[in-house]
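Mind folding the following:
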Amino acid sequence: MSRPFLKMNGLGNDFVVVEARSAPFAPTPEEVRAIASREAGIGCDQLVSIEASDKADAAVRFWNADGEEVGACGNASRCVGWLLMEASGRDQAVMETQGGLLTATRAGDRIVSVDMGVPGLDWTDIPLAEEMDTKGIELQVGPIDAPILHTPGCVSMGNPHVVFFVPDIETAPVVEVGPMIEHHHLFPEAVNVGFAQIVARDRIRLRVWERGAGLTKACGTGACAALVAAHRRGLTDNKATLVLDGGELTIEWRESDGHVIMTGPAQVDFTGILP
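Predicted coordinates:
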């Protein structure tokens, strides 16, 4: 059966979005990898399906490029939220995900805010292999007496994140250290690895080595995690602009209810039919 898809991106973090409300979609890891392949397939960081839901406007599922299904993807949630709002003509859409219900709200022309919910800050939320204070865990990279990276914060945004604070993002060893930490024994479910440079109280420069996808142009949940980790340490205010390789997101950790709100663009690149 031929199945239409949309190629979308949020700040260059790109997705193949499949309509699966009329017919079930259950790709194998091999099929996900084939679709995600930039050489032989359509090419994307994540594969996303929109399915029927009795709790929300739609259910949304996410797979990383390596074939593994994951519970959350912030940029993709923004893109799907925009699609659902365009289809309904409304200014709000509710999505059912593995991590719970997410609400998207129109915030401008092709600009969408998504309520990403309350961050998980307990060591069991991440999860970590042993009990630690997630504000700054015992993990370092480099010589014991002079580590190049140390004491990162950990946050769950429906998926696990570790955030290292670095003096200069241009010299941060993202590609060298990212894959090493992604599969570190401290993280039984593997982890997304963020490298954050605090530019100002309201500005963070961020690069993220994504679990199962590698270095991407932008990571929405990574941006949320970085703001939360930074604010917990008193490094920033509770709202900041996150500057990613693909562009900027506004992240607010709302004091009223503890929810994290992510605002940024959603774009459609092209449409096609899955082979």
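
Only C-alpha atoms from now on, for both contacts and neighbour counts.
Will do.

quick one: Leu249 is in a strand?
Yes. Counting by DSSP: H, G, I helix; E, B strand; the rest coil, Leu249 is located in a strand.

Quick check: it touching Thr241?
Yes. Using CA atoms under 8 Å as the test, Leu249 is close enough to Thr241 to be in contact (5.8 Å).

Settle it for me: which of those two has more neighbours?
Leu249 (24 against 20; other CA atoms under 10 Å).

Report the central residue of the chain.
Residue closest to the average C-alpha location in the chain (CA atoms, centre = their mean): Thr221, at 3.2 Å.

Would you confirm that that residue contacts Val162?
No. Between Thr221 and Val162 there is no contact under CA under 8 Å: 11.3 Å.

which residues touch the residue nearest to the centre of the chain?
Contact analysis of Thr221 by CA atoms under 8 Å, 6 or more residues apart in numbering lists 72-75, 157, 159.

And the strands in the stretch 1-150 of the chain?
With DSSP state E, counting those that start in this stretch, the ranges of strands along the stretch 1-150 of the chain come out as 3-10, 13-19, 46-51, 58-64, 69-70, 92-97, 100-108, 111-115, 140-141, 149-150.

Those: which one's closest to Asp245?
strand 13-19 (9.6 Å; CA to CA).

Here is the second sequence; please produce its structure so I can put it next to the first one:
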Amino acid sequence: MALHFHKMHGLGNDFVIVDGREQSVTMTPELARAIADRHRGVGCDQLILIGKSDKADVSMRIWNHDGGEVQSCGNASRCVVALTGAKTIETPAGVIEGSSAGSEVEVGIREPRFGWEDIPLSYAMDTSDLPLAWDGLKHGFAVNVGNPHVVFFVEDPAKVPLDVYGPRIENDPAFPERVNVHVAAVREDGIHMRSWERGAGLTLACGTGACAAAVAAIATKRATSPVAVHMPGGTLTISWKPGETVKMRGSATHVFEGDLDLEALK
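Next comes the predicted model:
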């Protein structure tokens, strides 16, 4: 069986996107993991399956590189808007809105949630200043923007061994659904950050992570809206006011499309 796909990326955060409206697809964690394999499959951070929806223009499901399904992905949302022209997308985290803005795409991510049970955390604690530490990383800010994030404001994100801290924090029992981990610094030109995504590892950019970092910086009065969030793969502009949804604007790039022989993955 041949599976038609599109390869896209948002600031280097790359996706294999399959349009299930045009072909019959039964996606499983095993198949998603095989397609995402950079040596034996197409290779990507996340596998995206577009489908029909009675609540929005299209629906979107997301599988991480490790085959685990997640609720939200900001960079992928922009890519789906760019690919399909959809104005609304139904995700497991709710319906989001999107629109093209010249060469960029803007999407609205759900209103942030800050309760410990919303992140979720294993027990009650102050999510704006977590009473937890992983060696030199402490005073984390936890927020859910459709998926769970913890942001650490540091002097220099480039000097943090995120490949060491990332998996430790992601899989810490304090986070029963695991967590995305970010280190960030607020400078004159905006927020500079690096990300460790649950189920994917180090990525060049994380859309919802950029939203989480911006929300954390604005909530703690380190920054004002809108704010530029700079990541190794590029820059997003994030806008947010308390009580409102988060808006994210940035590029969405189509690289190529093709047909994958699923038998070759076995």
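
Quantify their similarity with the TM-score.
Once the chains are laid over each other, their TM-score by TM-score structural alignment, normalised by the length of the second structure reads 0.95; 261 aligned residues with a CA RMSD of 1.2 Å.

helix, strand or coil for the residue nearest to the centre of the first structure?
When classified by three-state DSSP, Thr221 of the first structure comes out as helix.

Now which residue in the second structure aligns to it?
Counting by TM-score structural alignment, Thr221 of the first structure corresponds to Thr208 in the second structure.

rewinding a little: tell me which of the strands of the stretch 1-150 of the first structure lies nearest to Glu255 of the first structure.
strand 111-115 (13.3 Å).

what do we get in the second structure for Val177 of the first structure?
Match for Val177 of the first structure (TM-score structural alignment): Tyr165.

what do you get for Ile126 of the first structure?
Using TM-score structural alignment, Ile126 of the first structure pairs with Ile119 in the second structure.

Spit out the contact partners of that match.
113, 142-144, 147-149.

of these, closest to Asp135 of the second structure?
Closest to Asp135 of the second structure, out of all of the contacts of Ile119 of the second structure and judged by CA to CA, is Ala142, at 17.7 Å.

Return the distance of the residue nearest to that closest one when sequence neighbours are not counted relative to Met231 of the second structure.
Of all residues not flanking Ala142 of the second structure in the chain, Val150 sits nearest, at 4.3 Å (CA to CA, 6 or more residues apart in numbering). For Val150 of the second structure, the distance to Met231 of the second structure equals 16 Å [CA to CA, to the nearest Å].

okay, these two: which has more neighbours?
In this view Val150 of the second structure and Met231 are compared by other CA under 10 Å, and Val150 has more residues nearby, 26 against 22.

Just the element for the more buried one, please.
Assigning secondary structure by DSSP states H and E places Val150 of the second structure in strand 148-153.

superposed on the first structure, where does the following helix or strand past that strand end up, distance-wise?
Sequence order places helix 162-170 as the next helix or strand after strand 148-153 of the second structure, per DSSP H and E. Superposing on the first structure and averaging over aligned pairs (mean CA distance after the TM-score superposition for the first structure), helix 162-170 of the second structure comes out at 0.6 Å.

helices or strands up against the following helix or strand past helix 162-170 of the second structure?
For helix 162-170 of the second structure, the following helix or strand on the C-terminal side (DSSP H and E) is strand 180-187. Using 3 or more CA pairs under 8 Å, 6 or more residues apart in numbering; DSSP states H and E, the elements in contact with strand 180-187 of the second structure are strand 148-153, helix 162-170, strand 190-197, helix 207-219.

so which of these comes closest to Gly68 of the second structure?
Using CA to CA, these put strand 190-197 closest to Gly68 of the second structure, at 11.9 Å.

in the first structure, what residues pair with the closest one?
Strand 190-197 of the second structure maps onto residues 203-210 of the first structure, going by TM-score structural alignment.

what do you get for stretch 59-76 of the second structure?
Using TM-score structural alignment, stretch 59-76 of the second structure pairs with 59-76 in the first structure.

The second structure: which residue goes with Thr97 of the first structure?
When the second structure is aligned by TM-score structural alignment, the residue opposite Thr97 of the first structure is Thr91.

dump the residue contacts of that match.
Counted by CA under 8 Å, 6+ apart, Thr91 of the second structure has contacts 59-61, 71-72.

Distance of the aligned partner of Asp168 of the first structure in the second structure relative to Ala86 of the second structure?
Under the alignment by TM-score structural alignment, Asp168 of the first structure pairs with Asp156 in the second structure. Relative to Ala86 of the second structure, Asp156 of the second structure is positioned 38 Å away (CA to CA).

Any figure for the gap between the counterpart of Gln140 of the first structure in the second structure and Arg194 of the second structure?
Under the alignment (TM-score structural alignment), Gln140 of the first structure pairs with Ala133 in the second structure. As judged by CA to CA, Ala133 of the second structure and Arg194 of the second structure stand 18 Å apart.

With neighbour numbers in mind, choose between these two.
Comparing Ala133 of the second structure with Arg194 by other CA under 10 Å, the one with more neighbours is Arg194, at 26 against 11.

surely that one meets Gly201?
No. Contact between Arg194 of the second structure and Gly201 fails when scored by CA under 8 Å: they sit 11.1 Å apart.

residues touching Pro188 of the first structure, list them.
Counting by CA under 8 Å, 6+ apart, Pro188 of the first structure touches 127-129.

wait, His9 of the second structure
Neighbour list for His9 of the second structure: 15, 75-76, 79, 252-255 [criterion: CA under 8 Å, 6+ apart].

Among these, which one lies nearest to Leu137 of the second structure?
Asn75 (26.3 Å).

which residues touch that closest one?
9-11, 13, 206-208, 252.

Specify which member of the residues you listed is nearest to Asp261 of the second structure.
Distance ranking of the contacts of Asn75 of the second structure against Asp261 of the second structure, using CA to CA, places His9 first at 22.0 Å.

So the closest one versus Ala252 of the second structure, what's the distance?
For His9 of the second structure relative to Ala252 of the second structure (CA to CA), the value is 6 Å.

and what of Ala185 of the second structure?
25 Å.

neighbour count winner among those two?
Between Ala185 of the second structure and Ala252, counting by other CA under 10 Å, Ala252 is the more crowded of the two (27 against 21).

residue in the first structure matching the more buried one?
By TM-score structural alignment, Ala252 of the second structure lines up with Ala266.

Its match against Gly74, yeah?
No. At 11.1 Å, Ala266 of the first structure and Gly74 do not qualify as touching, with contact defined as CA under 8 Å.
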